[in-house]
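Asker: fold the following, please.
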Amino acid sequence: MPRNDSPRPGDASTSQREYGLDWLRVCAFGLLILYHSGMAYVSWPWTINDPQHSQALETVMLFFNRWRLPLIFLISGAGVAFSLRRRSLGQFAGERLRRLLIPFVFAMLVTLPPQSYIVWRTHGSNLSYIEFYPQLFRYGPHPHHMWFVAYILVYSLVGIPLFTALRSDAGRRLLDTLVNRLEQWPPLLYLLSVPAICVGLFLEPRWPVTLTLFNDWANFCHGLIYFLLGFLIASERRFLDLVTRRRLELLLVGLACATAYYAAIGTRFTDGWPAAARALFGAAVGGVYLPTGLLTLGMVLAVLGFARAHVHRGGPWLSYANEAVYPFYIIHQTITVAVVYAMLPLTIGVWPKFAVAATATFVGSWLVFEGVRRVRLLRPLFGLKKLRAK
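Answerer: Take a look at the predicted model:
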């Protein structure tokens, strides 16, 4: 989650700031606000659900659902690669604990309990917040959206031996060999989807998503795969260049697999088909896991490639937005849940409610960020660096 750091001048892999990745990080987390605002207005269970749903919104969100989190994990893994160019492993571990563990603990104690309280209220509880708060720790607090931060922290610390190995001469030679093979025969790039496909086939049926770190092995491994992929791609400039050159092809593969995915899960594409024909088509596209694996890889790498190809400028707006991303992430869902809860009695329709929830979440998160960034004691609680002495 902490922002990417500029590489050292003259670094063997890259000697310039990857502004495309910076902007991609900002846009990915901006999309998250829209996505979480929409989660209340689809049929999938979430922290809070409005009785009004939109099938059109659900169809759009289903597409983004397959690759939005892998993209964020990939960006986070790339951030580790950039961070290690400026820090020793010990400094890196300390930075991760400060920037991830402290905000996580703060969120569990302060910013997340209101979400759990609203859940209790929607299930008929009449407790006041003061009465509710001790009960939260009796039953165990829920990480809500901050599960992502906990997973990134674990990936970062557990991955230190791997990062060490890949930074060695043998590791550099191995990565160089991998990139050479990919450059010689680019279709090998799609084999990078195999680990995620295997997770879907063998782990998802046994371990459904819990977001609690333990007994969440399918989700844990899926995030880890894209986190490590981001680290590998950002560790070798030629890998980044290869993805950038093949961005259009990757996009077309992603969109084609999205079509197959919708068909495989029985959307309107196969409505009216005989049962045998639907089963045959599902087998032809490998059930759900083959198209989703390629859909995810294709879209994530395509978006990365287009960002690198077309975004080359930084500036004060990017610096400001990059700093705002983490505080926005920490506070945004609590605001979303509160706004959605306040609008439950209204019957103004899904789209107006969605627009209000998204707008209020953005404005509320921005106001919190503007307040936090000015207070030295609050900055570390929201993952911000210390203010430099003037």
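Asker: going forward, measure contacts and count neighbours with C-alpha atoms only.
Answerer: OK.
Asker: could I get the full set of helices for the stretch 1-150 of the chain?
Answerer: For the stretch 1-150 of the chain, the helices defined by DSSP state H, counting those that start in this stretch occupy 19-39, 55-65, 68-83, 89-96, 102-106, 113-122, 129-139, 147-158.
Asker: those helices: which one's closest to W185?
Answerer: W185 lies closest to helix 68-83 among the helices of the stretch 1-150 of the chain, at 23.0 Å (CA to CA).
Asker: tell me which of the helices of the stretch 1-150 of the chain is the most buried.
Answerer: Ranked by mean neighbour count under mean count of other CA atoms under 10 Å, the helices of the stretch 1-150 of the chain are led by helix 68-83, which reaches a mean of 24.
Asker: check which helices and strands that one is in contact with.
Answerer: Where contact means 3 or more CA pairs under 8 Å, 6 or more residues apart in numbering; DSSP states H and E, helix 68-83 is packed against helix 19-39, helix 147-158, helix 217-235, helix 289-310.
Asker: now with 6 Å?
Answerer: helix 217-235 (3 or more CA pairs under 6 Å, 6 or more residues apart in numbering; DSSP states H and E).
Asker: residues in contact with the helix it packs on?
Answerer: 70, 73-75, 77-78, 81, 196, 199, 203-204, 207, 209, 239-240 (CA atoms under 6 Å, 6 or more residues apart in numbering).
Asker: so which bits of it are buried?
Answerer: 217-235 (16 or more other CA atoms under 10 Å).
Asker: following that helix in sequence, what is the next regular element?
Answerer: Downstream of helix 217-235, the first helix or strand assigned by DSSP states H and E is helix 237-245.
Asker: buried set for that next one?
Answerer: For helix 237-245, by 16+ other CA under 10 Å, it's 237-244.
Asker: let's see this one next, to set against the first:
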Amino acid sequence: MNNNRISELDWLRVGLILAVFLHHVLMPFNGDGWHIMNSESSKLLDDIMVYFEQYRLPALFFIAGAGSVLLLRRISALQFLREKFFRLFIPLMVGMLFIVPPQNFIENIGDYESYWQAFPTLALKFDSNHLWFIEYLIVFALFAIPLHIFLKSKPAMLIKSGLERLSFIPSGLFFLVAMLIAIRVGLKIYFPGNDQTISNPASSLFYLFFFVSGMAFIQSQVVWQSISKNRRANMMWLIVSSLIFYGYYYSPDLSGYLPLQTRWSLWWFVCCLVAWSALLTLIGYAQHYLKHTPEWLKLSNELIYPFYIFHQTVIVVIGYYVISWPISLGYKALILLVSSLLVTTSICLLAVYPFNMSRRLFGLKPAKVSVSDDMAYNKALHRTGR
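Answerer: Reported below is the predicted structural model:
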């Protein structure tokens, strides 16, 4: 297995972040109480979006786990931590100080005289907002190092051997969903909140399961290749899981028959079925059909990270004006989609990509630099012990 680049992960990373972008573009129109909301909403849109939000981020955490293994195979643990510091921590700080405040200002625009009057207060809140995903990755990166060491130990060989035996069964890896259900449903009983903070075990351990699964699966070529081999079986499970999901979603009022806790547990159960079966299906079909990484995809993989950092703020700021226009919901959504995509892409290409300072602030490695800049950068890394 190529330790540097796995094409299916490249394709899925870009595709899933674009799916997150599309989700946020449509949020003002689904009646779900987002940062900005259109006066008219679509119940059908909400019914569709609730399905896809079950597996986009779990799949991204799985990819991040697999990527951590690929990186730890090439560099030391200390270099890995420094890499994550520049890749994750600095962009998170910059994002909380400068990218998130405009969103919070728009959401509470009536409380302030101007953005500049509000900025100090908003910036010092250090609100991660949509960047909570990066917070998780920072914490998970700390887990990745000891877990990577463990996965190479003799006790872990038993786990690896068990996974490989399970992977020979067409639906074997799907049945690992039982562990995911136990984590999600069990923890939701004691931590029922829906917040995405890292301190919420019901959320953090749920996503950690996908991250660890990515690390474990990519350790074995047998397991990894079996996902492609068994893609049709996993697709069938996804279809069955989707029918169960929407069967429960559209079920009549069960409050007279089941207590609230039981109804919530059933909801998290069907969500886990979709999340896990969709992950295996996506990975399997991506392996089979997306075997090469063209040059444009390499560039997209580089820019998709700052794209993620900027996208929601761009959507909220533009959307605040678009939703006030006297046109239909469909036209508003289309205008917001096109304008937000153009603006966010332009920021990444014109303001981040060409300049080493902005590249460093938003998690990209420096491009070719002058001798003096290169010396300064190397000195800075040397002071941190790199």
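Asker: so which of the helices of the stretch 1-150 of structure 1 gets nearest L280 of structure 1?
Answerer: Among the helices of the stretch 1-150 of structure 1, helix 55-65 sits nearest to L280 of structure 1 (CA to CA), with 23.1 Å.
Asker: just to revisit the earlier point, can you tell me which of the helices of the stretch 1-150 of structure 1 is nearest to A355 of structure 1?
Answerer: For A355 of structure 1, the closest of the helices of the stretch 1-150 of structure 1 is helix 19-39, at 8.3 Å, according to CA to CA.
Asker: after superposition, how close is that closest one to structure 2?
Answerer: Once the two are superposed, helix 19-39 of structure 1 sits an average of 0.9 Å from its aligned residues in structure 2 (mean CA distance after the TM-score superposition for structure 1).
Asker: what residues in structure 2 pair up with that helix?
Answerer: Taken onto structure 2 by TM-score structural alignment, helix 19-39 of structure 1 occupies residues 7-27 there.
Asker: list the contacts for P345 of structure 1?
Answerer: Contacts for P345 of structure 1 (CA under 6 Å, 6+ apart) come out as none.
Asker: which position in structure 2 pairs with it?
Answerer: In structure 2, P345 of structure 1 lines up with S324, judged by TM-score structural alignment.
Asker: three-state assignment of its match?
Answerer: Secondary structure state of S324 of structure 2, per DSSP: H, G, I helix; E, B strand; the rest coil, is coil.
Asker: and it, how close does it get to I318 of structure 2?
Answerer: 11 Å (CA to CA, to the nearest Å).
Asker: next: Y248 of structure 2.
Answerer: To I318 of structure 2, Y248 of structure 2 is 36 Å away according to CA to CA.
Asker: tell me which of these two has more neighbours.
Answerer: Between Y248 of structure 2 and I318, counted using other CA atoms under 10 Å, I318 has the larger neighbour count: 17 against 14.
Asker: whatever helix or strand that one lives in vs structure 1 - mean distance after superposition?
Answerer: For I318 of structure 2, the host element (DSSP H and E) is helix 295-322. Helix 295-322 of structure 2, aligned to structure 1 and superposed, deviates on average by 0.8 Å (mean CA distance after the TM-score superposition for structure 1).
Asker: buried sites along that helix?
Answerer: For helix 295-322 of structure 2, the neighbour count (16+ other CA under 10 Å) marks 297-298, 300-320, 322 as buried.
Asker: so after it, what's the next helix or strand?
Answerer: Moving toward the C-terminus from helix 295-322 of structure 2, the first helix or strand encountered (DSSP H and E) is helix 329-346.
Asker: now do that next one: which elements does it pack against?
Answerer: Applying 3+ CA pairs under 6 Å, 6+ apart, we find helix 329-346 of structure 2 packed against no helix or strand.
Asker: give me the mean deviation of it from structure 1.
Answerer: Comparison of helix 329-346 of structure 2 with structure 1 after fitting gives an average deviation of 1.4 Å (mean CA distance after the TM-score superposition for structure 1).
Asker: immediately after that helix, which helix or strand?
Answerer: Per DSSP H and E, helix 329-346 of structure 2 leads on to helix 356-361 as the next helix or strand towards the C-terminus.
Asker: got the angle for the helix or strand just after that next one vs helix 77-84?
Answerer: Counting by DSSP H and E, the next helix or strand C-terminal to helix 356-361 of structure 2 is helix 371-383. Angular relation of helix 371-383 of structure 2 and helix 77-84 on a 0 to 180 degree scale: 130 degrees, by axes from the mean of the first three to the mean of the last three CA atoms, to 10 degrees.
Asker: check contacts around the aligned partner of P70 of structure 1 in structure 2.
Answerer: Matched by TM-score structural alignment, P70 of structure 1 corresponds to P58 in structure 2. Applying CA under 6 Å, 6+ apart to P58 of structure 2 gives the contacts F210.
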